[in-house]
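J.: here are the coordinates; sequence isn't available:
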């Protein structure tokens, strides 16, 4: 420890302590940094000016106004307000610096937690921090996020501070930081008080704090913000449905847009008419047939089905197709925008893309997205992709299996191979069924859940931006 603070009852005693400290420092090979040393003498609460103290190395002058000890301003008075102001200013400066960077959404939040918040964490618990200032700083943080497109103004603030694995953004609030540090210091003082008279006296003088009753509210319980979570709770694998937040590496603006859509925070015509009680026609601006809800825009509008939904569908199917081609050594499409050829083949396998298969017996569903025939193993895999509303993923998965049973039987009879039907179903806002991983493992090559989930989410973000014509950032 090289930062030492000495206390004494008189000017003579403090000078003696300084000389003693200097002798010990010299014995262990340390010396005073005189430019950082200072002395303050007070009598009856008022600072007395002196000429300082002369040492062989030089003079230790009196404190002019205040000094910093371990980074916190101190003097003969209360400088907590100055310390709070300096810490808050530095914190917000670092938040702006992070938000202007090119980091993805997850890493921006992580940078705020590990680069900006320590500025608040360091003095927290040592100096008093009024609740109003803490809340104001959290509000300023959210405003900065909104200004940089990283948080929708009507999104759930509770979800912003929830863990990513639980469907949140993972931001740590200033309020939580101050509370944690204050509690940790208090626990330490309580533990050490029996062996330290100063800490014991401090505890004796402290007023007992009222314990907060009840658990913290959850965004999942909110009427609008939690609607999506309640809808997918029974049909989806919740943990995997939110894994795109942790693994996809999306921009913060894309994360904010998808989460705002899940929380019904985007201003669709149905929301404007039903929630904000405007005179807006609640019907869809494109098809005019159904209420314009997020679910309708992302997977239910007939005007978007021909191009927008098909483009999103083909992006997801394209990921599966490219992985299959790589597995069998076939030519992989050069870009994700390139439409794959109807048939590619080598001595190991044949792959059909959106190919209408002729069968002896009439089959209604004979044009799956992808068919893979392994010539060596004498097997075939029929793959069909769907991106429905998130609450319908389990139902759609079952429909795909039933739909191609007739084709499966015909192919087994005609081609004399073992045929497997594999549905790849991803919710428009990222929900996945518990069996998605098992289905993907039955497809040749290596296709991860997060890759197809990310593709579906990005496709939905594009549809929302185009349809709602969001002004500026929102």
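T.: Great, that's in hand. As the structure is a prediction and not an experimental result, all values here were calculated from the model.
J.: please make it C-alpha for all contacts and neighbour counts, starting now.
T.: OK.
J.: the stretch 201-350 of the chain: strands as residue ranges?
T.: In the stretch 201-350 of the chain, the strands defined using DSSP state E, counting those that start in this stretch lie at 343-345, 349-353.
J.: how many degrees apart are the helix or strand following the last one and strand 349-353 in direction?
T.: What it means is strand 349-353. Once the chain leaves strand 349-353, the next helix or strand it forms, by DSSP states H and E, is strand 370-374. Counting by axes from the mean of the first three to the mean of the last three Cα atoms, to 10 degrees, strand 370-374 lies at 170 degrees to strand 349-353.
J.: give the other helices and strands that strand 370-374 contacts.
T.: Counting by 3 or more Cα pairs under 8 Å, 6 or more residues apart in numbering; DSSP states H and E, the packing neighbours recorded for strand 370-374 are strand 349-353, strand 379-386.
J.: nearest to residue 174, out of those strands?
T.: strand 379-386 (42.1 Å; Cα to Cα).
J.: return the distance of that closest one from the chain's centre.
T.: In terms of Cα atoms, centre = their mean, to the nearest Å, the centre of strand 379-386 is set 34 Å apart from its chain centre.
J.: so which elements touch the next helix or strand after it?
T.: Per DSSP H and E, the first helix or strand lying C-terminal to strand 379-386 is helix 393-403. Packed against helix 393-403, as judged by 3+ Cα pairs under 8 Å, 6+ apart, are the following elements: strand 418-425.
J.: put this next to the previous one:
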């Protein structure tokens, strides 16, 4: 049995700086070559070197998300099952990164807009139909799609609450919270509510929908039944 030394790399960091030419010698005489500044390794699904490659990871996740979205919309599923498939097969690709990758609110809006445009492209949603309906529950007359913006912000809130609760009894969590000064999207050092924790109230979406002269008629008829 042979050990795949050719597949191994070593990364040496001293005081935050990459140490070059740091070869590691094995007992059998073989050496493990060091990583260069461009090389990355994958840990828990994210490409890293000295830190997570935020930009590249966003591109990879977005590409995978769009690919799964296309697969679902190309299928012959009915409307209800398409929404269920998107919620359970496509969106979880992004969910795993929330709280780790620094998604801006603009990024989240683009991802949500991608769902809207793909629906229109594959004739699953009329281009002039009400957008607010897509992310409203079916009980309210909506389509039942997950709101990516709200999902992200909810997860940020949940993770922050978890760390802050654990830090009262765990030295490890307390130390991590003290050191995280905007190092992650959680910003655990600041106990005040963050801008990436704000949620869009479904009642606000319903009010916007009902206030439209044409699309609001459907909401009006739903309320009458």
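T.: Now that the structure is in, tell me what you want to look at. On a predicted model such as this, the values are computed, not experimentally measured, just so you know.
J.: would you pull the TM-score for this pair?
T.: Scored by TM-score structural alignment, normalised by the length of the second structure, the superposition of the two chains gives a TM-score of 0.78; 203 aligned residues with a Cα RMSD of 2.6 Å.
J.: residues contacting the residue most central in space within the second structure?
T.: Geometric centre of the second structure, nearest residue: residue 94, 3.4 Å, by Cα atoms, centre = their mean. By Cα atoms under 8 Å, 6 or more residues apart in numbering, the contact set of residue 94 of the second structure is 61, 62, 65.
J.: that one matches what in the first structure?
T.: Using TM-score structural alignment, the equivalent of residue 94 of the second structure in the first structure is residue 120.
J.: shouldn't residue 90 of the second structure be in contact with residue 71?
T.: No. Checked against Cα atoms under 8 Å, the pair residue 90 of the second structure and residue 71 is beyond contact range at 9.4 Å.
J.: the two: who's more crowded?
T.: More crowded of residue 90 of the second structure and residue 71, by other Cα atoms under 10 Å: residue 90, with 20 against 11.
J.: that one and residue 194 of the second structure, how far apart?
T.: With distances taken as Cα to Cα, to the nearest Å, residue 90 of the second structure is found 27 Å from residue 194 of the second structure.
J.: the residue nearest to the centre of the second structure sits in which helix or strand?
T.: helix 92-95.
J.: what's the average distance of that helix to the first structure?
T.: Mean deviation of helix 92-95 of the second structure from its aligned counterpart in the first structure after superposition (mean Cα distance after the TM-score superposition for the first structure): 0.8 Å.
J.: that helix: how far from the chain's middle?
T.: For helix 92-95 of the second structure, the separation from the chain centroid amounts to 5 Å (computed by Cα atoms, centre = their mean).
J.: so stretch 246-258 of the first structure matches what in the second structure?
T.: Counting by TM-score structural alignment, stretch 246-258 of the first structure falls onto no part of the second structure.
J.: quick one, strands of the stretch 1-150 of the first structure?
T.: Per DSSP E, counting those that start in this stretch, the stretch 1-150 of the first structure carries strands over the ranges 41-43, 46-48, 53-55, 58-60, 67-69, 72-74.
J.: dump these into JSON lines; add distance to residue 162 of the first structure and mean neighbour count as well.
T.: Formatted as JSON lines, the strands of the stretch 1-150 of the first structure follow (distance: least, Cα to Cα, whole Å; neighbours: other Cα atoms under 10 Å):
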{"stretch": "strand 41-43", "distance to residue 162 of the first structure": "49", "mean neighbour count": "14"}
{"stretch": "strand 46-48", "distance to residue 162 of the first structure": "49", "mean neighbour count": "12"}
{"stretch": "strand 53-55", "distance to residue 162 of the first structure": "55", "mean neighbour count": "13"}
{"stretch": "strand 58-60", "distance to residue 162 of the first structure": "51", "mean neighbour count": "15"}
{"stretch": "strand 67-69", "distance to residue 162 of the first structure": "35", "mean neighbour count": "14"}
{"stretch": "strand 72-74", "distance to residue 162 of the first structure": "31", "mean neighbour count": "17"}
